[in-house]
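Participant: please find the sequence and the predicted model below.
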Amino acid sequence: MQYKNIIRILGLLVTLLSVTMLPPAFVSLIYRDGGGVSFLMGFILCLITGILSWYPNRAEKGDLRAREGFLIVVLFWTVLASFSAIPLLLLEEPNLSMADAFFESFSGLTTTGATILTHIDELPHAVLYYRQQLQWLGGMGIIVLAVAVLPMLGIGGMQLYRAETPGPVKDSKMTPRIADTAKHLWYIYLSLTIACALAYWVVGMSVFDAICHAFSTIAIGGFSTHDASMGYFNSPQINLVCVFFLVIAGINFALHYAVVQSRSLKNYLFDPEFKVFIAIQVILTAICFTVLMMSGTYIDADVALDQALFQSVSISTTAGFATTSFADWPTLLPLLLIFASFIGGCAGSTGGGMKVVRVLLLYLQGIRELNKLVHPKAVFTIKLGKKPLPDRVVEAVWGFFSAYAAVFVICMLLLLAAGVDDLTAFTAVAACLNNLGPGLGEVASNFAGLNDFSKWVLILAMLFGRLEIFTLLVLFTPAFWRS
């Protein structure tokens, strides 16, 4: 294991992270809210630590193997999220404990959107901006991770997107070099963010709110600058803009790249995962709208459609924005939406959950097993679109699903052991493992009421969800550490 090389890389990353603490300090200077000092101190501490880690190991360069790749990916999120907590720990208002500061920073960088903060409207602008910026940076990290890094490591089912092998999404494969891939992804990600911010501003948000909400929308994060989230604005136009860009961000960014390169929208129509993703949004919206109208929750059909569309897309893409408390909707809907978050967005998007393509492959495998029962001697091939898939991909998806379920059950049992009630424990773990944000019960609005042990468990759940389970799980195997 090339430990010195890994430390060198982490030192560079922490040094780069330190620079991201300057914009919040600048925002504090503009609004004169006194919240910038902690960010300047955080900048200095991160800069010194990063340089001290990098400089002694600056000559330690070499080709990294898959094993080092796994370790760097895990350390990327854990180390950067931990250092991101430093400014939050140094703040005088709000005065956060260690568990709370780490929970907020991990939730931000993993784009989970779960928060322990209350009275968000009263927080300094620097803090509000920093939370949103964390999600935006985390969202970009997710895209590069999902499209450029994890496929090379062969993470459960992500072999579909390996650049060096032909596969079912060959038409949307990106450039083989990670640096080139990351550059193209940055262009798309930044362009969408600017377009989203402009759209928010046009339909009525202030410049500050438009930028902040564009950050968390494209990252499918869910943090807001207001306690009432998107409900603060009470605007169907803003809701529609949010829904549009959440759907865009929930689509595989490699597919966006293919569309840009070919200058043809046909790539969307030919992609099976995209079609299933859109179908899920339409079906969920239709169910929510029908139940809301039949139950009399909303009398006006336009209002019911607005709320149904917004909450369906927000929760199913794992954004977690809110215009109302969906926990107060008729019993079927809150649980339906929570279960929908297990599917999440498309692979290669900023969305959380198991990803649409994996759920689609599980469904196709189920159909194949049923067909085998009817025709035992027949040979059935699973196809994604018109392209057959190798069995290793399907096996990897089943392995991923099993690991996902196991992690979910263990985390939920730990919360129950800590004294959390059944509904809260189930939805809190779902919200964090799926990188969703809001849950039901005690965590319907925020996670402040949970004890510290539960918060640390949920931080681990966020990491498992963001790192596609196997990336983190492999570090717990003895074989990984053998030379």
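Facilitator: That came through, no problem. Numbering: from 1, shown residues only.

Participant: going by C-alpha atoms from here, please, whenever you check contacts or count neighbours.
Facilitator: Fine.

Participant: enumerate every residue touching Ser18.
Facilitator: Residues counted as contacts of Ser18 (Cα atoms under 8 Å, 6 or more residues apart in numbering) are Gly42, Phe43, Ile44, Leu45, Cys46, Leu47.

Participant: take a look at this one as well, against the first:
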Amino acid sequence: MHSKIILKVFGLLLMVYSISLLPPIMVALYYKDGGFTAFSSVLIGVLLTGLIIWYPVRNHSRELKIRDGFIVVVMFWTVLGLAGALPFFIDEDVPLSLTDSIFESFSGLTTTGATVIIGLDELPHAILWYRQQLQWMGGMGIIVLAVAILPMLGIGGMQLYRAETPGPIKDSKIAPRISETAKALWYIYLGLTITCAISYWLAGMNWFDAVTHSFSTVAIGGFSTHDDSIGYFNSIHIEIVAIIFMFLSGINFALHFTAFRHLSGYAYFYDPEFKAYAGLLIATAAIATSYLYFQSVYPTWEEAIRYGVFQAISIATTTGYSNADFSVWPGFLPVMLILMSFIGGSAGSTAGGMKVIRFVLLFKQGMREITGLLHPNAIMPVKLSGKSIPEKVMTAVWGFFSVYVFTFAVLMLIIMALGVDQVTAFSAIAAMMNNLGPGLADVAANYQSMSDPVKWVLTFAMLLGRLEIFTLLVLFTAAFWRK
């Protein structure tokens, strides 16, 4: 491993992050309701820290190895989460402990959307903007943004990109060079954000709410500037906008790029993951709507459709917005919605969960095993769109699924041992690892009631989910550190 190159990248990324504190400072100056001192001091501190780390090794230039990429990604996300907690901890208008500040920061950066803050409506505008902005940066990954400029500094970015975006299609590039790929992803991401903000504004939000909610919608984060989330606005037009952009943001961004480049929507309908993704969301929304109506939770089809469809899309895409408290809905519905978050959105999107493509491959593998019982000597490769999937990919998918489930069980048992009841523990770990946010029982509204040790476990679960398990766990293996 090349320690000097790692330090160079690390210092550079810290400086890039410090620049992101300028918008909250400008918001604080505009509204004059607090936050200026906290953000200014953190900006200076982080910028100087990054400069001190970067300057002595600024002239070193060498291609990052894959191990270096993993270390930089995990180290940066960890340190960035810790640095991101400083404004919450320093600002006197946000009475958060150090643990709560770190929890809130990691929740924003990992686009989980779980919160320990009560009274969002009374917070300074700068703090509200910052929470939403954290999710926007984390949505696509600040490192993907950084690799677009690393080649100009003599540092290759492919290893960072691979470590940041693990998965069965992680090596699929939409442009020949990694820097071009990162730029293309950000153009799509920025375009969706701007369109979403304008749509929210036209639907009735003021400009501040429109912009900040576009951050968390496109990032599939779920943070809001109000305690009642999207339900605060009580507007079906705003909810429709949210549904549309939650759905779009859960789609592979490479498909968006292809459709935009060719000015055609055919790319979506030829993609097996998109078809499965859309089918699952439609089925979930239909089940939720029908159950709410026939169980007389809502007296009319209009209300059942409004709340059933919104919550189904919000939870299944791991966004976590709410226009109703789904945790008190009767029967199996709350658990079904939490289970849908395990599938999440498409690979290459800002959604959490295990990703639709993996479940498609697992389903096909299961069907192959069943067919193999009848035809034990037959050679039956798993296929997607008529193309055979390499056995290496299938093995990786099974491995990911196994480790995901095992890690989930271990973390759930840990917080149960710390005094959390079964329903709360199950939904809390699911919400953290799937980067969903809201859970059931004691964590339906927020996570303030959880003890500090539980919050640290949940924070670790958020990071596991954001980096898709392996990127973080690989650092805990002996093989990683062998020369």
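Facilitator: Okay, I see it. Predicted, not measured: the structure shown is a model, and the values here were computed from it.

Participant: need the TM-score between these chains.
Facilitator: Superposed pair, TM-score by TM-score structural alignment, normalised by the length of structure 1: 0.95. Supporting alignment: 473 aligned residues with a Cα RMSD of 1.7 Å.

Participant: pipe the contacts of Ser18 of structure 1 into JSON lines and attach distance to Ala99 of structure 1 per row.
Facilitator: JSON lines is the format used below for those (distance: Cα to Cα, whole Å):
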{"residue": "Gly42", "distance to Ala99 of structure 1": "18"}
{"residue": "Phe43", "distance to Ala99 of structure 1": "21"}
{"residue": "Ile44", "distance to Ala99 of structure 1": "23"}
{"residue": "Leu45", "distance to Ala99 of structure 1": "20"}
{"residue": "Cys46", "distance to Ala99 of structure 1": "20"}
{"residue": "Leu47", "distance to Ala99 of structure 1": "23"}
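
Participant: which one of the residues you listed sits closest to Ile338 of structure 1?
Facilitator: Among those, Gly42 lies closest to Ile338 of structure 1 (Cα to Cα), at 36.1 Å.

Participant: which members of the contacts of Ser18 of structure 1 are positioned in helices?
Facilitator: With helices taken from DSSP state H, the overlap with the contacts of Ser18 of structure 1 comprises Gly42, Phe43, Ile44, Leu45, Cys46, Leu47.

Participant: is it correct that Leu90 of structure 1 is in contact with Gly36?
Facilitator: No - the pair Leu90 of structure 1 / Gly36 is not scored as a contact, 10.5 Å apart, by Cα atoms under 8 Å.

Participant: quick one, helices of the stretch 101-250 of structure 2?
Facilitator: Per DSSP state H, counting those that start in this stretch, the stretch 101-250 of structure 2 carries helices over the ranges 125-140, 142-147, 158-164, 178-203, 207-218, 236-249.

Participant: out of those helices, which gets nearest to Lys8 of structure 2?
Facilitator: When the helices of the stretch 101-250 of structure 2 are compared by Cα to Cα, helix 142-147 sits nearest Lys8 of structure 2, at 12.6 Å.

Participant: ok, the residue nearest the centre of structure 2 - contacts?
Facilitator: Taking Cα atoms, centre = their mean, the centroid of structure 2 lies closest to Thr111, which sits 3.9 Å from it. By Cα under 8 Å, 6+ apart, the contact list for Thr111 of structure 2 reads 134-136, 138-139, 216, 219-222, 435-436, 466.

Participant: again with Trp201 of structure 2
Facilitator: Neighbours of Trp201 of structure 2 in contact, by Cα under 8 Å, 6+ apart: Trp207, Ala210.

Participant: how near is it to Ile194 of structure 2?
Facilitator: Distance, Trp201 of structure 2 to Ile194 of structure 2, using Cα to Cα, to the nearest Å: 11 Å.

Participant: next one: Ala425 of structure 2
Facilitator: Distance of Ala425 of structure 2 to Ile194 of structure 2, given as Cα to Cα: 37 Å.

Participant: what about the two, which has more around it?
Facilitator: Ranked by neighbour count (other Cα atoms under 10 Å), Ala425 of structure 2 and Ile194 place Ala425 first, with 27 against 16.

Participant: so that one is in contact with Ala409, correct?
Facilitator: No - look at Ala425 of structure 2 against Ala409 with Cα under 8 Å: they stay out of range, at 10.0 Å.

Participant: how many residues are close by Leu13 of structure 2?
Facilitator: Neighbours around Leu13 of structure 2, by other Cα under 10 Å: 24.

Participant: that one -> structure 1?
Facilitator: Matched by TM-score structural alignment, Leu13 of structure 2 corresponds to Leu13 in structure 1.

Participant: also Leu339 of structure 2?
Facilitator: Aligned counterpart of Leu339 of structure 2 in structure 1: Phe339 (TM-score structural alignment).

Participant: can you give me the buried ones in the longest helix that structure 1 contains?
Facilitator: Ranked by residue count under DSSP H, the longest helix found in structure 1 is helix 391-417. Under the neighbour-count criterion of 16 or more other Cα atoms under 10 Å, helix 391-417 of structure 1 has 393-394, 396-398, 400-401, 403-404, 407-408, 411-416 buried.

Participant: mean shift between that helix and structure 2?
Facilitator: When structure 2 is overlaid, helix 391-417 of structure 1 sits 0.6 Å from its aligned residues on average, using mean Cα distance after the TM-score superposition for structure 1.

Participant: which strands and helices lie in contact with the helix or strand following that helix?
Facilitator: Downstream of helix 391-417 of structure 1, the first helix or strand assigned by DSSP states H and E is helix 422-433. For helix 422-433 of structure 1, the elements it packs on are helix 332-340, helix 391-417, helix 452-466, judged by 3 or more Cα pairs under 8 Å, 6 or more residues apart in numbering; DSSP states H and E.

Participant: that'll do, ta.
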